[in-house]
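*Asks:* Requesting a structural model of the entry that follows:
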Amino acid sequence: MEITAGMVKQLRDATGVGMMDCKKALAETAGDMEAAVDWLRTRGLAKAAKKADRIAAEGLVGVATNGTTAAVVEVNSETDFVARNEQFQAIVGNVAKLALDADGDVVKLGEMPFPSSGHSVSAEITEAIAKIGENMNLRRTATVSVTDGVVESYVHSSVKPGLGKMGILVGLESTGDKAALSALGKQLAMHIAATNPLSIDPADLDPAVVARERAIILEQVKESGKSAEIAEKMVDGRMRKYFEDVTLLAQTFVIDGETKVGVAIKNAEKDVGAPIKLTKFVRFALGEGIEKAVTDFAAEVAATSGVKQN
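*Replies:* So this is what the prediction gives:
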């Protein structure tokens, strides 16, 4: 029997399962819609789909390195309990290694073959949802590479090597001593973990972010009743302070609490024996930007038990 796009869509709408799995289910059941639903359920796929609308803001950040390339991924789960599950940790570790070849493309990463499974990364996560019983999500990935130099990493709140609550990558280009360069890179990664800079320097900042910040400061200054000329100078001064706060090279290096990061890198060139250029950094903090649901636990228990609240 011919499996049409309409049939696939109907099954997807009914189960929430992905198009490819729906198509396979219909093919396996000769287009019988009810049998296809059962086929999906027996494999845990429909069960996993029912959990897909639940917020997953916990989980793990994974980091992997290979020579002059490193990758970081975030795989989310609903609870921190799952982050301590060995199966989940193994999945995140393997996904991080695969991400080295994904060029920061999360869609490409999801489609890559998962080791020793015969299916994709996305399918492996779907199977884990059914087995573990929580919604999971491959949220994002990024890579950092250098031509000649080092890419250092740091994992904060580590549960296992390369797995934790935050992952940082730092790329340093230099022809100098790689051991000294790595030591600097590790310090910079720890600094980034602590300060969360938005960019390397002001030129790399999102123009929309800069414009919004300037507009906020301008409104604050206007309320002071200062003249337009003085107000403009006040805005410029506060914007300089803003750039010092949010751009990496202008921040005070947390390692010594005195030197600007840009100066610290310049000073390190003596030990490295060559010029150093910080080319890129990535900072993934688990769950950042995800709107977490706020629930009334008492109301939830009452709803489950059928007890009305006053």
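*Asks:* alpha carbons only for contacts and neighbour counts from here, please
*Replies:* Noted.
*Asks:* Please, where are all the strands along the chain?
*Replies:* In the chain, the strands defined using DSSP state E lie at 58-66, 69-77, 136-145, 149-156, 163-164, 166-173, 277-285.
*Asks:* Just put those in TSV and tack on distance to Thr126.
*Replies:* Listed next are the strands of the chain as TSV, based on distance: least, CA to CA, whole Å:
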stretch	distance to Thr126
strand 58-66	15
strand 69-77	12
strand 136-145	8
strand 149-156	26
strand 163-164	21
strand 166-173	24
strand 277-285	23
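*Asks:* mind checking which of those strands is nearest Ser182?
*Replies:* Closest of these to Ser182 is strand 149-156, at 6.2 Å (criterion: CA to CA).
*Asks:* Okay, angle between the closest one and strand 69-77 too, please.
*Replies:* 20 degrees (axes from the mean of the first three to the mean of the last three CA atoms, to 10 degrees).
*Asks:* Pull the residues that contact strand 149-156.
*Replies:* Here strand 149-156 makes contact (CA atoms under 8 Å, 6 or more residues apart in numbering) with 63, 65, 67-70, 144-145, 162-176, 178, 181-182, 185-186, 189-190, 193.
*Asks:* With stretch 122-132 instead?
*Replies:* Stretch 122-132 is contacted by residues 44-45, 47-48, 82, 88, 91, 110-111, 114, 117, 135-138 when judged by CA under 8 Å, 6+ apart.
*Asks:* Second input sequence below; structure requested for side-by-side comparison:
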Amino acid sequence: MAFTAKDVQTLRQMTGCGMMDCKKALTESNGDMDKAVEYLREKGLSAAAKKADRVAAEGVVYAVADAAKKVGAIIEVNSETDFVAKNADFNAFVAQCAQIIMEQNPADVDALLACKTENGMTVEELLREKILVIGENLKIRRFVREEGTLATYIHAGGKIGVMVKFDVSDGIADKAEFVECGHDVAMQIAAINPGYLKREEVPAAVVEEEKKILEAQIQNDEKLKNKPAQVIEKMVTGRVEKFYKENCLVDQAFVKDGNMNVAQYVAKVAKDLGGKIEIESFVRFEKGEGIEKKADDFASEVASMVK
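*Replies:* Just a heads-up that it's a prediction; the model follows:
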């Protein structure tokens, strides 16, 4: 029995499954809609699709680097509850995805989902399998892959992940002192959450907005607003400098020694090792950041049930 594109669309609306899955189901069932629905249910695809609408804002961030191959990856995979983040099978899946990212270099999440795993399944098929086994909506949200000399750090069991890229002299990367330095810098990023690597990267518009806020604060302060213009200008300049020291990684006070900033700490380690160490870039993921979580109101729910 033949089927049309409209039949595929109808099946999608009935089951919530993807277009290609619906097309395959109709092909396997010779266009019989009921048999196609049964096919999708047998495969577990319909159940997985129904879970896909549920908000997944928990989960883990995972970061890993292969020093020998000079490649690393940081990935966030979300679940509905924090309990799943402690599931060994879920964490093994996340680590497997990171390994695939390093090895196959997918361009984006869609490309990652299409990548093949060791057993021949695609990542998307494996993800659906995990959704059915675990019983929650799971979602690969984002990842970054880097090549070069890298350091990674995972905080609080996957709440925060960091990957830092360094430019170093030959022979430096393998030294224990550098490994410790990389770990320290990654921990700093996790703890203090700098918005930028260095002040030159801060957009001019951000600096101007900061100046406007500071000027407004001064004008609203009775003790300061009547100061001479040049004095106010110096105050604004000083506060902008403070903004840089709080928001730019290399200018931040080093958390393990407040007598130096991060740039000075890295320079000290480089000098001790007789080479060059420079921070080139960093990525910091925090689990669930920017995802709007559903606020459960149990009392209201119960009240609505007894009306």
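*Asks:* Could I get the strands of the first structure in JSON lines, plus columns for distance to Glu258 of the first structure and mean neighbour count?
*Replies:* Putting those into JSON lines (distance: least, CA to CA, whole Å; neighbours: other CA atoms under 10 Å) gives the following:
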{"stretch": "strand 58-66", "distance to Glu258 of the first structure": "30", "mean neighbour count": "26"}
{"stretch": "strand 69-77", "distance to Glu258 of the first structure": "30", "mean neighbour count": "27"}
{"stretch": "strand 136-145", "distance to Glu258 of the first structure": "28", "mean neighbour count": "22"}
{"stretch": "strand 149-156", "distance to Glu258 of the first structure": "22", "mean neighbour count": "25"}
{"stretch": "strand 163-164", "distance to Glu258 of the first structure": "29", "mean neighbour count": "26"}
{"stretch": "strand 166-173", "distance to Glu258 of the first structure": "21", "mean neighbour count": "28"}
{"stretch": "strand 277-285", "distance to Glu258 of the first structure": "20", "mean neighbour count": "20"}
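*Asks:* Of the ones you listed, which is nearest Ala52 of the first structure?
*Replies:* Across those, closest to Ala52 of the first structure is strand 136-145 (CA to CA), at 7.7 Å.
*Asks:* quick one on the thing from earlier: out of the strands of the first structure, which gets nearest to Val294 of the first structure?
*Replies:* Per CA to CA, nearest to Val294 of the first structure of the strands of the first structure: strand 58-66, 14.4 Å.
*Asks:* mean deviation of the closest one from the second structure?
*Replies:* Compared with the second structure after fitting, strand 58-66 of the first structure deviates on average by 1.5 Å (mean CA distance after the TM-score superposition for the first structure).
*Asks:* Next, the angle from that strand to strand 149-156.
*Replies:* Here strand 58-66 of the first structure runs at an angle of 160 degrees relative to strand 149-156 (the same axes, to 10 degrees).
*Asks:* The stretch 151-300 of the second structure: helices as residue ranges?
*Replies:* Along the stretch 151-300 of the second structure, the stretches classed as helices by DSSP state H, counting those that start in this stretch are 176-192, 204-219, 229-247, 262-273, 298-305.
*Asks:* most tightly surrounded among those helices?
*Replies:* Mean neighbours per residue, mean count of other CA atoms under 10 Å, is largest over the helices of the stretch 151-300 of the second structure for helix 176-192, with a mean of 19.
*Asks:* Go ahead and measure how far it is from the middle of the chain.
*Replies:* In terms of CA atoms, centre = their mean, to the nearest Å, the centre of helix 176-192 of the second structure is set 19 Å apart from its chain centre.
*Asks:* elements contacting that helix?
*Replies:* strand 149-155, strand 160-168, helix 262-273 (3 or more CA pairs under 8 Å, 6 or more residues apart in numbering; DSSP states H and E).
*Asks:* one more time with 10 Å, if that's ok
*Replies:* Contact partners of helix 176-192 of the second structure among helices and strands, from 3 or more CA pairs under 10 Å, 6 or more residues apart in numbering; DSSP states H and E: strand 149-155, strand 160-168, strand 253-254, helix 262-273, strand 277-286.
*Asks:* Can you say which of these is nearest to Thr4 of the second structure?
*Replies:* Across these, closest to Thr4 of the second structure is strand 277-286 (CA to CA), at 43.7 Å.
*Asks:* same for that closest one, what does it pack against?
*Replies:* Strand 277-286 of the second structure sits against strand 60-66, strand 71-78, strand 139-147, strand 149-155, strand 160-168, helix 176-192, helix 262-273, with contacts defined as 3+ CA pairs under 10 Å, 6+ apart.
*Asks:* Let's see that with 8 Å instead.
*Replies:* Strand 277-286 of the second structure is packed against strand 71-78, strand 160-168, helix 262-273, with contacts defined by 3+ CA pairs under 8 Å, 6+ apart.
*Asks:* Read off where the first one ends up in the first structure.
*Replies:* Aligned by TM-score structural alignment, strand 71-78 of the second structure corresponds to residues 69-76 of the first structure.
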